[in-house]
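*Asks:* what's the 3D shape of this:
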Amino acid sequence: MAFSGAGEAVGRMELGDHLCLPYAHADERRAVLLAYVRGGLAAGHKIVYVAERDSHDVLPDCLRPVPARLEPFADAEPPRPAALDPGRALESGRLVLRTAAEIAGATGGYDPDELMGLIATEIELALVQGYRGLRLTGERPLAWPGVPEPDGAAGATPGGTGAAGGAGGAGADAAALAGQEAAERFAACERRIAEVFRATRPQAMILCQFERCRLDAVRLEELESWHRARVRADDLYDDGRLRAAPLFGPPGLALSGRLDAATRAALDRVLALLPPGAGLVCLEMSGVTACDEEGLRRAVEAGRTSGGRQRQVLLRGVSPRLAGMLRDTGLERAPGVTIEELAR
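*Replies:* Here you go, the predicted structure:
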């Protein structure tokens, strides 16, 4: 599953936080990072973005606007003030791009103490410049052993040079050793950041990005252990009785709370947020605590768009009680509906 609704909403991050975004889908990453950057601009923070690629004046793809037809839940987003536009922030200096090679060179190849000194300098500079705090985020800058780099950059070192040699022999051994050393330096840096941020709560926050498909379960668990929490996209709706968080790949909603008469109007508003152009939508139901037949029917009928087109609906995390209701009412046989029950 690309996103389960677990974790801390990015909009609730505070100065002193060191969180991670282990994303599985480009839209998930984009939603979180745009909210992170826009939130920082609204709060008067300076944003420093560390990219793997060498570019100081080109906005990263994950912060660029896309056509509304490609943006999940585009209609749910209100118009944004120009002051919250990442492109304009880059031009004005409120958003600054650094490169992984640049950071590695300034810290002696990611020495933990040198890196903390660099972060402290960036915080001090932001405050001197009149900002209320600093927001840092970075693409995964260092290779894990055995994990292929994008665009054929396998074996890249923090300084941006590749291991010499072919796929076997001394070249492969050197690449493996470089990867192991990079992983150890990376682990030491993350642990050091976690220690400092827990102890001092500086006027900064850090959001580390990791692509899940490039990490096995053991490494992912290790990465997450160095951060206070995993971050997720902000809720689309929450009134204390019904909460809806976005899902990515396939697009959809993670529903929590009640789907009954008390939340009928809210449920209709929430379901209307489903992207109309998607041929498959997912409703994560594991957080549903109360549901009547009509609430279940409306969830099933989310497969029919306002224009009358039928699309596929995946009901995921369905409890045994809800599965029984679907069978008893015949809703499980509705066109285009697939049900995934919770593991017992």
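
*Asks:* C-alpha only now, for contacts and for neighbours.
*Replies:* Fine.

*Asks:* What are the boundaries of the helices in the stretch 51-200 of the chain?
*Replies:* With DSSP state H, counting those that start in this stretch as the criterion, the stretch 51-200 of the chain has helices at 86-92, 100-106, 112-128, 169-200.

*Asks:* what's the closest of these to Arg219?
*Replies:* Smallest distance to Arg219 across those (CA to CA): 10.2 Å, for helix 169-200.

*Asks:* The helix or strand that that closest one is followed by vs helix 169-200, what angle?
*Replies:* Scanning forward in sequence from helix 169-200 by DSSP states H and E, the next helix or strand is strand 204-211. Angle between the axes of strand 204-211 and helix 169-200 is 150 degrees (criterion: axes from the mean of the first three to the mean of the last three CA atoms, to 10 degrees).

*Asks:* Also this sequence, please, to line up against the first:
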Amino acid sequence: MEDLRPGDHACLTYSDAEERLDIVAAFVRDGIGAGQKVVCFTDQSGPPDLAGELAERDVKPTDGGQLTIRDNDAAWLSGGQVSAANMIEMLSVELEAAHRDGYAGLRVTADMCWATRPVAAVDELLVFETRVADLFAEGRLIAVCQYDRQRFDHVTLAFAAKAHARAVAAAVYHEDPLLRICRQHAPPGIRLAGEIDYRRVPELNHALAEALRLGGDIHVNLAHLTFMDAAAAAAIGQAALSLQPGRAMAIVCGRAVRKVLDLVGATDQPAVRVRLAHGRP
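*Replies:* Predicted coordinates:
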């Protein structure tokens, strides 16, 4: 995500909704920090829902309209019809408005699931992804198109990957049917989902070591972790011990995981802050 530059047209394919939101939040946060106009087109959640998800990931609302969240129904599917030409024209207008208002550029992210609806022809999606390339020529536009692997067929996903010059994905340190360990982009840190025991402590240590190198506070998201043994909890506690003064570790977890962290003394450290995940056992 940090390597994206104005003029880049990137594709994000995902199967984990939380991972998608982390990446979108990082994309939005970086655009705001760079003084760019940011526009998010959302399909799977309405604008208020997406605004709330961004706020949970430390992306705050901006003054003056720097960040705009639009519903795909109102943007792409106005009147029940969608066309590549209208979509490209809308982005052209946004690009000129951003320039006129003095922004450093325009940053756009769009949930492309509108193309899976009966009222939207998927061939218009293919035309859009092909013709929109001209808008990136001047280096004022940067865009990430989001594709849900569970909603699109393999042929369309393959085309989307080919139509974009760049690809965006979370760093995955381990993935199997029982456990997924990946980088969390916003707030920065790592996320674990599933079950972890002593056998996956090396992968956990690797993920924690990379998070430590990033600087700042570390966020350890264990909200979707259903089991953790003492060895894995101790690894998290050891990482917290290695934090330099002024840095903190924020942990989100369920009550069962919190008990294990308490047992090994990880939560007793001054640098550790723990918050129980809403609705988790």
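
*Asks:* picking that back up, arrange the helices of the stretch 51-200 of the first structure in JSON lines, one row each, with mean neighbour count and distance to Ala43 of the first structure as further columns.
*Replies:* Output for the helices of the stretch 51-200 of the first structure, formatted as JSON lines (neighbours: other CA atoms under 10 Å; distance: least, CA to CA, whole Å):
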{"stretch": "helix 86-92", "mean neighbour count": "17", "distance to Ala43 of the first structure": "13"}
{"stretch": "helix 100-106", "mean neighbour count": "19", "distance to Ala43 of the first structure": "26"}
{"stretch": "helix 112-128", "mean neighbour count": "17", "distance to Ala43 of the first structure": "13"}
{"stretch": "helix 169-200", "mean neighbour count": "17", "distance to Ala43 of the first structure": "20"}
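
*Asks:* Go through these and name the closest to Asp234 of the first structure.
*Replies:* helix 86-92 (18.2 Å).

*Asks:* Give me the spatial nearest neighbour of the corresponding residue of the first structure for Ala84 of the second structure, chain neighbours excluded.
*Replies:* Here Ala84 of the second structure is matched to Pro112 in the first structure, going by TM-score structural alignment. Nearest non-adjacent residue to Pro112 of the first structure, counting by CA to CA, 6 or more residues apart in numbering: Cys189, 4.5 Å away.

*Asks:* State the distance from the match of Ala84 of the second structure to Ala194 of the first structure.
*Replies:* Applying CA to CA, to the nearest Å, the value for Pro112 of the first structure to Ala194 of the first structure is 11 Å.

*Asks:* try Pro65 of the first structure
*Replies:* 32 Å.

*Asks:* same thing with Leu127 of the first structure?
*Replies:* Taking CA to CA, one finds Leu127 of the first structure at 22 Å from Ala194 of the first structure.

*Asks:* Switch the helices of the stretch 51-200 of the first structure over to a markdown table; also include distance to Thr157 of the first structure.
*Replies:* What follows is the helices of the stretch 51-200 of the first structure, written out as a markdown table (distance: least, CA to CA, whole Å):
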| stretch | distance to Thr157 of the first structure |
| --- | --- |
| helix 86-92 | 28 |
| helix 100-106 | 9 |
| helix 112-128 | 16 |
| helix 169-200 | 7 |
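
*Asks:* Residue range in the second structure corresponding to stretch 130-140 of the first structure, please.
*Replies:* By TM-score structural alignment, stretch 130-140 of the first structure lines up with residues 102-112 in the second structure.
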